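**Q** turn this into a structure:
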Amino acid sequence: MLRKGSIAASLFWLSAGWLVLALVTTGFLLTDLYSRALDTTLTQTLDFQIESLTGALLETRDPQDPDIALADPRFERPRSGWYWIIHDGNGNLVNLSTSVVGIDLQAVGTAADALGRSTEVIDDPFGTRLRMVERVVSLGDDEYRITVAGNLTEILAMVDDFRGQAFIVLGAVGIMLAVMSAIIARIALRPIARLSQAVEAVREGDSAEVSGTYPTEIAPLAEEVNELLRSNAQIIERARSQVGNLAHGLKTPIAVLRNEAGAGKGPLAEVVSAETEKMSNIVATYLERARLAARTSVVGKKTDAVATLERLTRVMRKIHPDIAIAFEPRGKALPWFRGDEADLEEMAGNLLDNACKWSGGEVEVSLSAERGEKGSQLLIRIDDNGPGLSEADVDKVLRRGVRLDEKTPGTGLGLDIVKELVDVYGGSLELKRSALGGLLAELRLPTARLGGTARMPGS
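**A** Take a look at the predicted model:
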C-alpha cells in the first residue's frame, strides 16, 4: 500500500497524472487522425464517382440520357445521403439520381480549388450531413456542373464509435501502466525501506550498525550512518573518560581541604568547611548530569521493564520488610523500555524507595502500556497509603536537594535525578493524590517497538 507523503506515492501520482494527460491527448489525436482519414477517403470516393459520371456523359453526349447512372446502389435509395445531380451552364437541373427524388439539392456555391474541384458540407432536409464535391465538365460548347454528395453523418458516427473504443482501450492501458508504475516504484524503493529497517534495528538495539548491501545510490548513506554511529560511540567514550578523570581530579583536593578544615577551629575553618561542602555538592551535581547525558545518549539500548520491576520489588521487600509491596503487570505482552536498564532501575527505584519510606505500610506498583501524543509509552504507577503531598509540596520536592522532612534519611537529590532522566528520555513524571490516600507517581517512558516483548511472571 502506498503511504501518503512517501516517495513511492509521489512517484505514483506524478506518473499517473502524466499518463492520464498523455493518454487523453493520444486519444483525441488518434480520433482526429481517424476522422481526417475517413473524410479524405470519402472525398476520394466522391471524386471517383464524378469521374464515372463524366465518362458516362462524354460517352452518351446527352446529359439527359437515362442511361447515365452509377453502379453504387446507395445512389438509387431515397434519403440515403448519397446523391448526384447535373446542372447546365445556366444552373438548370438536367439529370439526377433516383435518391434525389423529392429533394431540392442545389449545386455547390464555393470556389474551385487548384484541381478544379469545389467542396462543401451541408445538411439535407432529413438532417443528414453531406460532403458535396463538384466539377465542371465541358461538352462541346456547353459546360455542365456535376455534383456528387456522400453521407458524412455515417463518417461522424464511425468516428464517435472509434473515439469511445479508443478511450476504453487507452483507459485499460493506462490502468495497467499505473499498476506497473506502482509496482516499479515499490520495487525500486525497496532498498530504502531495508535501510530504514536497518536504522530502526540499530535504534532499538537489535543491531550495532547498519548492515546489508544497498544500491550505489544509497550505499554511501548507509556507510555515513555507520560512521556517525562509530563517531558517536567514540565521543561518548571520551566523555565518560573525561568525566571520570574530572571526578578523580576534584575529589582528592576537596577531600584534603575538608579534612584540613575539619582539623582546625575558628571562623576560617568553618568557612572553608562550608564552602568545600558546597563545592562537593556542585561537583557531584554536574558530574551526575554529565554521567546521565553520556549514558542515555547511547543508541540501541532496551530493557525488559517487567523483569526490572520484579527485581526492584524483591529488593525493596528486603530493605523495607514491614511494607507490603504488590506488583501487577497489566497486559500479557508488554513492550520493552527503550533505554538503559540502569536508568530504569534508578528512576523506578527512587520512586519506589520514596513510596516505601513515606507509606503507611502499603505500596502498589503497576505496569501497563498506553498510546499518547508521543506514540506508545510504558506507564509505571506507584501508589502508597502515606500522608501524600499538596500541590505546593509537589513543586517543592521536584527541586534539587529540597526535602520536606529533614528527619528522614536522604540527600533530597533522588526525585530531581529521576526528573532529569525522564527529560532525557522524553518521558514524563506526574505526582498526584493516590486512591490509597497517599501519593501516586505516574512515570511514562518510551517503548522499544522492535525486538521481544516482556515476559509475564512465572513464564
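**Q** all contacts plus neighbour counts: C-alpha atoms, from now on.
**A** OK.
**Q** now L436: how far from H87?
**A** 116 Å (Cα to Cα, to the nearest Å).
**Q** please read the previous query as pertaining to V299.
**A** Relative to H87, and taking Cα to Cα, V299 is found at 99 Å.
**Q** do R77 as well
**A** Computed with Cα to Cα, the distance linking R77 and H87 is 21 Å.
**Q** who has more neighbours out of those two?
**A** Shown here are R77 and H87; by other Cα atoms under 10 Å, H87 has more neighbours (20 against 16).
**Q** what sits closest to that one if chain neighbours are left out?
**A** For H87, ignoring the flanking residues on the chain, the nearest one in space by Cα to Cα, 6 or more residues apart in numbering is L93 at 4.5 Å.
**Q** around that neighbour, how many other residues sit close by?
**A** L93 is flanked by 18 other residues according to other Cα under 10 Å.
**Q** so it sits right up against D104, yeah?
**A** No. With contact defined as Cα atoms under 8 Å, L93 does not count as touching D104 (10.4 Å).
**Q** please enumerate the strands of this protein.
**A** Ranges of strands in the chain, per DSSP state E, are 83-88, 93-96, 117-123, 129-139, 142-151, 324-329, 336-337, 362-372, 375-384, 428-433, 439-448.
**Q** contacts for stretch 262-270?
**A** Where contact means Cα atoms under 8 Å, 6 or more residues apart in numbering, the residues beyond stretch 262-270 that reach it are A261, S273.
**Q** one more to put side by side:
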Amino acid sequence: MRARSLSLRVALIAAGGSALALIVAGAVFIYQFSTAVERNFDARLETLLLTLITATSAEGEVDENAVEGRSGGTFSRPLSGWYWQVREADTGRALDWSESLRFDILPVRDLPTETEPARTFTIQASGGRQLRALEQLVTLGESRTFALLVAGDTEPMTEDVRAFRNSVIRVLGGLAVLFALGTALLVRWGLTPLRGVRDDLNKIREGEIGHLEGRYPREIEPLVHDLNALLNSNREIIERARTHVGNLAHALKTPLAVLQNETRGASEPLAAKVGEQVAIMRDQVEHHLNRARMAAQANVIGAVTPVAPIVGGLARVMGKVHQERHLDIQTHVAAELRFRGEKHDLEEMAGNLFDNACKWAASRVRVSAGRREIGRRPFLTIGFEDDGPGLPAEGREEALSRGARLDESKPGSGLGLSIVAELARIYGGSLSLEDSELGGLAARLTLPAPGD
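**A** Here you go, the predicted model:
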C-alpha cells in the first residue's frame, strides 16, 4: 500500500525503525541472559565435579559426607534435580551414585574418550526431564581410571530464561506503545507548519487572503517564497491578458463599427454584402474576444462569488425586461452557495440562461441551485427551467454549437448558449439541456464551488 500521506510515511518509517530496534534489542538481551545463565550452570557443574573428584577414593568409592558438605545437601534428596555417579572407564559399569538417584542410574551408554576426556552433554531422564551433564575421565591411584559425572535438571534454568523473555517482551511492548505515541505527537507537531501552508492555500482559494502569511521554519521558507512568487506571477499574467484583450477589442470594434455605419445608408448590392460580412465579422470577433477573456479569468486563484445576489439581481432585471408578459419568476438559491470564479463570468452565464428561459417561457420560470460532490470535488449546479415548448432531444446538441439558432423568430445571434457552454468547460464544469418538470426546457449549469 502506498503511503500518499507525508504524516503516514514519516510515522511508518519511525515505527518501522523503532520496531526493528526493539526487536533486535530484545533478541540481544534474551540471548545474553540465556548465555549467562547457561555459563553459570556449567560453572556450578564444574565446581560439583571437582568436589566429586576430591571425594572419590582409588577404588571408586565416594565419600558422600564430603560431597554433601560442599554441595549443600543437593545430592541427598531423592529426585532433587542434581545427581552424580561413578563408572569404570573400561567397562562403563556404575560403581557408585548419589542418593538423589535412589536405586536408578543415569542412562548414559558411551564414555569419554582419551582425545576428549571431559565433555558436556544432555541426558534425557525419566519423566521427560532434560539433564545437563559434565563427565570427565579421572585416574586415581596408579592405574585405575574412572568416569565421574555430575548432572543437573535444566528446567529451572529454562524457567528463568522464559520468565526473563516474558519480562523483556512486556517491557519492550510498553516501550513500543510509548514510542508510537511519541512518534505520533512528534509527527503532528513537526508537520504543523505544512498544515499551516495548506490552510493558507485554502484561504487563498477561498479569496480570504492574497498571499501566504506568517512565519515558517527555514526548511519550508523557500517553498513559501516560491508559492507567493507564483501567485504574483499568475496575477500579473492575468492582468496583462486582460489589458491585451481590451486593447484588441478597441482596435477591432472601432473599424468594424465605421464600416457598418458607412454601409447602413447605402442601397448598392456591394454595400449590403459588406454590411452582412461586417456583421458576421463582429460576431466572430466578439466570440473570440470573449473566449480569450474567459480563458484569462477562469483560472484566477482566490476568486469566489456568492450566487444568491447574482441570481436575485438577474431575476429583478428579467422581471422588468419581460414586464408586459407577467411571468412568474421563482428563485430558490441558498445564501451560502458560492461559485469559485469571477463575478462577471457568473453574471454572463446566468444572464444568458435566465434570458433564454424567459424568452421561451409561457408563464413560469424557475431558478434553483444546489451543491454536490463529483469525484470528491465540490460543484455548484444552477437550473433554469421554463414552461415553454421545450426542445427535442435530437436538437439539444445543435443548440449548444456556436451560432446555432433553432428559431429565427426569436432575437439573438445564436452565440449565447455556446459561450455559456465554453465558459463552463474552461472552469471545469458543464452545461446540459434536459426536460423540465414545468413542461419546457431545463438548462443545468455545473460550475466549481469552493471547498468547505
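**Q** any idea what the TM-score comes out to?
**A** Between these two chains, after superposing, the TM-score reads 0.91 (TM-score structural alignment, normalised by the length of the second structure); 444 aligned residues with a Cα RMSD of 2.4 Å.
**Q** mind listing the helices for the first structure?
**A** Residue ranges of the helices in the first structure, as given by DSSP state H, are 7-60, 152-188, 190-204, 219-263, 267-296, 305-319, 341-358, 391-397, 414-425.
**Q** so stretch 225-238 of the second structure matches what in the first structure?
**A** The counterpart of stretch 225-238 of the second structure in the first structure, counting by TM-score structural alignment, spans residues 223-236.
**Q** superposed on the second structure, where does that stretch end up, distance-wise?
**A** Superposed on the second structure, stretch 223-236 of the first structure shows a mean distance of 0.8 Å to its aligned residues (mean Cα distance after the TM-score superposition for the first structure).
**Q** go on, stretch 7-16 of the first structure?
**A** Averaged out, stretch 7-16 of the first structure is 1.7 Å away (mean Cα distance after the TM-score superposition for the first structure).
**Q** which of the residues in that stretch are buried?
**A** With burial defined by 16 or more other Cα atoms under 10 Å, the residues of stretch 7-16 of the first structure counted as buried are A8, A9, L11, F12, S15, A16.
**Q** same check on stretch 76-91 of the first structure?
**A** For stretch 76-91 of the first structure, the neighbour count (16+ other Cα under 10 Å) marks 76-88 as buried.
**Q** and what of stretch 335-355 of the first structure?
**A** So, applying 16+ other Cα under 10 Å, buried residues of stretch 335-355 of the first structure: 335-340, 343-355.
**Q** now do stretch 180-200 of the second structure
**A** In stretch 180-200 of the second structure, counting by 16+ other Cα under 10 Å, buried: A180, T183, A184, V187, P193, G196, V197, D200.
**Q** and it, end to end?
**A** Start to finish, the residues bounding stretch 180-200 of the second structure are 30 Å apart (Cα to Cα).
**Q** re earlier: ok, residues contacting the match of stretch 225-238 of the second structure?
**A** By Cα under 8 Å, 6+ apart, the list of residues contacting stretch 223-236 of the first structure from outside reads E209, V210, A294, R295, S297, V298.
**Q** nearest to V365 of the first structure, of the residues you listed?
**A** Proximity to V365 of the first structure was ranked across the contacts of stretch 223-236 of the first structure by Cα to Cα; first place goes to R295, at 26.1 Å.
**Q** what's the distance between the aligned residue in the second structure for that closest one and E236 of the second structure?
**A** Matched by TM-score structural alignment, R295 of the first structure corresponds to Q297 in the second structure. Noted for Q297 of the second structure: a distance of 12 Å to E236 of the second structure, by Cα to Cα.
**Q** what does V171 of the second structure correspond to in the first structure?
**A** Mapped onto the first structure by TM-score structural alignment, V171 of the second structure lines up with V169.
**Q** give me the neighbour count for its match.
**A** Once other Cα under 10 Å is used to define contacts, V169 of the first structure is seen to have 13 neighbours.
**Q** over to the one 4 residues further on?
**A** Other residues near V173 of the first structure number 14, with proximity taken as other Cα under 10 Å.
**Q** hmm, back to that, closest to L130 of the first structure out of the contacts of stretch 223-236 of the first structure?
**A** Proximity to L130 of the first structure was ranked across the contacts of stretch 223-236 of the first structure by Cα to Cα; first place goes to V210, at 75.1 Å.
**Q** what's the separation between the closest residue to T56 of the second structure other than its chain neighbours and L289 of the second structure?
**A** With Cα to Cα, 6+ apart as the criterion, T56 of the second structure has its nearest non-adjacent residue at 4.3 Å, and that residue is V62. According to Cα to Cα, V62 of the second structure and L289 of the second structure sit 118 Å apart.
**Q** who has more neighbours, the two?
**A** When V62 of the second structure is set against L289 and neighbours are counted by other Cα under 10 Å, the residue ahead is V62, at 21 against 16.
**Q** I'd say that one and E68 touch.
**A** No. Using Cα under 8 Å, V62 of the second structure and E68 do not qualify as a contacting pair, with a distance of 10.7 Å.
**Q** circling back: may I see the helices of the first structure arranged in TSV, with distance to A441 of the first structure as well?
**A** Rendered in TSV, the data for those read as follows (distance: least, Cα to Cα, whole Å):
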stretch	distance to A441 of the first structure
helix 7-60	44
helix 152-188	47
helix 190-204	27
helix 219-263	31
helix 267-296	21
helix 305-319	15
helix 341-358	7
helix 391-397	11
helix 414-425	11
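**Q** select, out of those, the one closest to Y144 of the first structure.
**A** Comparison of the helices of the first structure against Y144 of the first structure by Cα to Cα identifies helix 7-60 as nearest, at 9.6 Å.
**Q** ok, now which ones touch Q165 of the first structure?
**A** Residues in contact with Q165 of the first structure, defined by Cα under 8 Å, 6+ apart, are absent; none qualify.
**Q** 10 Å instead?
**A** Contact analysis of Q165 of the first structure by Cα atoms under 10 Å, 6 or more residues apart in numbering lists G27, V159, G171.
**Q** who wins on neighbours among those?
**A** Ranking the contacts of Q165 of the first structure using other Cα under 10 Å puts G27 first, with 22 neighbours.
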